[in-house]
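Trainee: Okay, structure incoming, though there's no sequence with it:
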């Protein structure tokens, strides 16, 4: 047996590889959207007849987040440490990306005079990266990408961050209530976790999509249910000692889906097969040699869209694959800089500070203990 619990250590899994593929899928999907239509459709949509590669990439991210963030809380056993580490993983990269957009991309790409660009309050509003991460405030720069096929959008994929942050809070609340320690408690945690899903459609900017959020996935539609995927990851963590991951089961689930493809059951069968496939790819030793040593996925996710928008700004009529080839080296370079220059240093510094704080607390506790009585 290959239990899921045995693969939660980073040295034993390929989850960074899964995240890298997921981020690349999102970038590929957006290559079709940001350019003028060239007659091509997403290959996942063409093959499945529903959903598309971008949403599957997002689902892979959320499945692993639900699993690994829950595991992180259990390891930390401290709400403060958990929140600090979650913030250190996301906020610094987004804050620097905001600065890069304001002071590098904006001046180079705006159709406004620099004086007008820097005098606009809309420019400086983008310094509020905290609201981008927690509330979904869009990063919009005056005169930038206003004539693109997808006008104005700078970091469109970041709409998922507030959704994920809300579920960090769900994990926090569930952990503080002691619900993460057993499958039975996890059921209560999952019920708590349904609340953000039910209220999200009624808050801007997604009110007009409410019927799609809560309705069954429509033919050709985008799922918009990453919350359910995160909760599935939480449930998998609760059942980690009982979930066996093996290639035969993954093959069988794929075969069942293929046999039922084109039937009303196709949707219901595809997503469990996809989730199990993600777990198999993330845990099989066969792919461990391909797992990257560094996690560039978040940087690719952040910078993919603005770089693609820049290509579309200069060459809107390019075919999406040519545009993707042009954008890729710049996206990879920015992701490399983000990881080595921002993300990893922020995480290392935060972990070191927390470790020192823990050691001092342990020393203080030891110093305050009464000495054992002499015999």
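Mentor: Sure thing, it's come through. Please read these numbers as outputs of a predicted model, since none were measured by experiment. Numbers count the residues shown, from 1 in each chain.

Trainee: CA only for contacts and neighbour counts going forward, please
Mentor: Will do.

Trainee: show me the contacts for the most centrally placed residue in the chain.
Mentor: For the chain, residue 61 is the residue whose C-alpha lies nearest the centre (CA atoms, centre = their mean; 4.5 Å). By CA atoms under 8 Å, 6 or more residues apart in numbering, the residues touching residue 61 are 19, 22.

Trainee: Give the next helix or strand downstream of the helix or strand hosting it.
Mentor: According to DSSP states H and E, residue 61 maps onto helix 53-76. Next helix or strand after helix 53-76 toward the C-terminus (DSSP H and E): helix 79-100.

Trainee: Quick check: residue 182 touching residue 240?
Mentor: No - the criterion here is CA atoms under 8 Å, and residue 182 misses it with residue 240 at 10.6 Å.

Trainee: take the one below as the second:
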């Protein structure tokens, strides 16, 4: 048996892992990073330190995708494709739809009052609140503003800029569902390794076009993809996020072979820090970062392991913080400086997340059994073997199965 310091991911896995706590920290990191452009018109936190390669908000979103890649792949290995799709829809859509409604008829009217827009012009605008909901309900964000509001803030015209990543995550979910349905996840995991290698090669090709390999994590000049339902996706965003998601998926598929040891983690810390400052972050820093997230989740202290076991507020914080920060910016809460603005935004987003979880998200998740019982496509797959030994016992809600 391997020593405790040289466990594999499979042997280090515990139902009381630290993924829930990590996701909460990542959500708060997004709030902190967004506070600079939304409240003060400055660049995202950490962008200068990395010399334009990344920032705290980008790192947080990439971290979400790496964690999701592992947990979503684990879910797909446990469930039939039909049930997997049901579970993903119930986890994402009810909370997302409620956030659209709260933003359109709750937050936007407050902004309209602060910016002195007449009620009839607000409700009857060609791009008004109802159009905001109808244009965005499929997760693809096709309307960013509401009734021409938010003209008085540094980040003008956008009510919820955080929602953009949900389309990319939904596309990753769809890819996992297809790969599970055709048997790739169970019988041909090498295909995932090959696809990830192609993505890695594309990141290398991207990096060599920049001085000192300092390519931004999200390349903005590589065109876009017009996807059905999901809308317009930037190819540069998709490359980085799908790569991180694939790294998480590989970690799950090769969990018996992936070491979780301290020397590797220390090496990854060095690679991460050097690449952030010196260059080649997208090629070296992103894989190192993905490994560190998994290592921290496996080695997390007891206090961090307790977070998110019964209530997952990270999603709610992520989808509510941006419009709240915009509202507080309109109200000039920024006059007190960064820290009060950030704390007020974070606490308010957490309050909305708590309400969303208990009123919308958790009740929706309880519908999984009902939906599965009435579906004709929910026959569970045969066990994969040692690679998923104990997977059925993942009882914490942060397992998102």
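Mentor: It's in. Everything quoted here is computed from the prediction, not taken from an experiment.

Trainee: For the two chains, what TM-score is obtained?
Mentor: Overlay of the two chains. TM-score (TM-score structural alignment, normalised by the length of structure 1): 0.81; 344 aligned residues with a CA RMSD of 3.3 Å.

Trainee: Would you quantify the distance from the residue nearest to the centre of structure 1 to residue 155 of structure 1?
Mentor: Look at residue 61 of structure 1 and residue 155 of structure 1: by CA to CA, to the nearest Å, they are 17 Å apart.

Trainee: Excluding chain neighbours, what is closest to the residue mapped onto residue 180 of structure 2 from structure 1?
Mentor: Matched by TM-score structural alignment, residue 180 of structure 2 corresponds to residue 175 in structure 1. Closest residue to residue 175 of structure 1 apart from its sequence neighbours, by CA to CA, 6 or more residues apart in numbering: residue 73 at 7.1 Å.

Trainee: now the strands for the stretch 101-250 of structure 2?
Mentor: For the stretch 101-250 of structure 2, applying DSSP state E, counting those that start in this stretch gives strands covering 224-227, 231-234.

Trainee: Of those, which stretch is the most buried?
Mentor: Scoring these by mean neighbour count under mean count of other CA atoms under 10 Å gives strand 231-234 as the most buried, with a mean of 17.

Trainee: which residues touch that strand?
Mentor: Here strand 231-234 of structure 2 has contacts from 140-142, 167-168, 220, 222-227, using CA under 8 Å, 6+ apart.

Trainee: Repeat that for stretch 188-201 of structure 1.
Mentor: For stretch 188-201 of structure 1, contacts defined as CA under 8 Å, 6+ apart pick out 166-167, 170-171, 174, 179-180, 206-210, 213-214, 225, 227-228, 231, 234-235.

Trainee: Of those, which qualify as buried by neighbour count?
Mentor: Neighbour-count burial (16 or more other CA atoms under 10 Å) applied to the contacts of stretch 188-201 of structure 1 gives 166-167, 170-171, 174, 179-180, 210, 213, 225, 227-228, 231, 234-235.

Trainee: In three-state terms, how would residue 42 of structure 2 be classified?
Mentor: Here residue 42 of structure 2 is recorded as coil under DSSP: H, G, I helix; E, B strand; the rest coil.

Trainee: Distance-wise, check it relative to residue 163 of structure 2.
Mentor: From residue 42 of structure 2 to residue 163 of structure 2 the distance is 21 Å (CA to CA).

Trainee: One more: residue 195 of structure 2?
Mentor: Separation of residue 195 of structure 2 from residue 163 of structure 2 (CA to CA): 26 Å.

Trainee: thinking again about what came up before, so between residue 182 and residue 240 of structure 1, which is more surrounded?
Mentor: residue 240 (18 against 13; other CA atoms under 10 Å).
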